[in-house]
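**Q** sequence unavailable; structure follows:
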């Protein structure tokens, strides 16, 4: 069985995520149409007010879906914070997800994302 392919869309103007029923990209990978419960189909021009985040196909220790742009925290086997926070991203050159220890998701947790919780990454 293959990995489930789905996306969430961050709307910069509304400052919220939606889970589109339909979206279309142009040849440059820009979002040109989005249809969900917040907006209708757009006119086909690139929409710079939305950001696409792909589902990794995996879930964290709390059964939370992990998306591109999520902020992760790792714990050791005793439940103590194990490492600094990381951001889930896709490495185009290596064609792989970064920012999560995929072999040990029982110790990884989504604690926010770069859009709603950028303060988590401030030093």
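**A** Received the coordinates, thanks. Bear in mind the structure is a predicted one, so any value in this text is a computation, not a measurement.
**Q** make it CA atoms for all contacts and neighbour counts henceforth
**A** Fine.
**Q** grab the nearest non-local neighbour of residue 12.
**A** Excluding the flanking residues, the one nearest residue 12 by Cα to Cα, 6 or more residues apart in numbering is residue 49, at 5.2 Å.
**Q** what about versus this one:
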């Protein structure tokens, strides 16, 4: 089974989400974004990788997505230390961090992402 590797990021031109192959050009001119998806300059801090998982609506789950289900809301991110995608709950009195693959994401729903909807993650 092949794992699909793709990324998303916000365009430097119009703030729209771009999906596809990621290229990081170390020798690009200062006038061109060094991070590109499908040849389009991307805001580097918005780049997220597809986790390989889908929500209950069949939507692809990316790093930075906020998903909800089973009375919890979690933020998805990649852990360099553990080399896996993480689901982190950021609600008062419950700061749980767990491996995303341990969740039944097919019964959860993407409700936004940390870039467009940071208010969806409650912080103390």
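**A** Looks like it came in fine. Only a predicted model underlies this, so the values are computations on that prediction, with no experimental measurement involved.
**Q** circling back to that earlier point, now do the same contact list for the residue nearest to residue 12 of the first structure.
**A** Contacts for residue 49 of the first structure (Cα atoms under 8 Å, 6 or more residues apart in numbering) come out as 11, 12, 13.
**Q** burial of the last one, as a residue count?
**A** So the one you mean is residue 13 of the first structure. Neighbour count of residue 13 of the first structure, defined by other Cα atoms under 10 Å: 8.
**Q** quick revisit: closest one of the contacts of residue 49 of the first structure to residue 120 of the first structure?
**A** residue 12 (18.6 Å; Cα to Cα).
**Q** please verify my assumption that the closest one contacts residue 50.
**A** Yes - if you go by Cα atoms under 8 Å, residue 12 of the first structure and residue 50 touch, sitting 5.8 Å apart.
**Q** which one of those two has more residues nearby?
**A** residue 50 (21 against 13).
**Q** contacts only, for that one.
**A** Listed by Cα under 8 Å, 6+ apart, the contact set of residue 50 of the first structure reads 9, 10, 11, 12, 31.
**Q** among those, name the ones in helices.
**A** Counting by DSSP state H, no part of these is found in helices.
**Q** out of the residues you listed, who's the most crowded?
**A** Neighbour counts for the contacts of residue 50 of the first structure peak at residue 31, which has 22 neighbours (criterion: other Cα under 10 Å).
**Q** from what I can see that one touches residue 47, true?
**A** Yes - counting by Cα under 8 Å, residue 47 is a contact partner of residue 31 of the first structure at 5.7 Å.
**Q** ok, longest strand in the first structure?
**A** Looking across the first structure with DSSP state E, the single longest strand is strand 50-59.
**Q** so which bits of that strand are buried?
**A** Going by neighbour count (16 or more other Cα atoms under 10 Å), the buried part of strand 50-59 of the first structure is 50, 52, 53, 54, 55, 56, 59.
**Q** give the helix, strand or coil label for residue 103 of the first structure.
**A** helix (DSSP: H, G, I helix; E, B strand; the rest coil).
**Q** could you pull out the helices for the second structure?
**A** With DSSP H as the criterion, the second structure has no helices.
**Q** look up how far residue 26 of the second structure lies from the spatially most central residue of it.
**A** Nearest to the mean C-alpha position of the second structure, by Cα atoms, centre = their mean, lies residue 63 at 1.8 Å. As defined by Cα to Cα, to the nearest Å, residue 63 of the second structure lies at a distance of 23 Å from residue 26 of the second structure.
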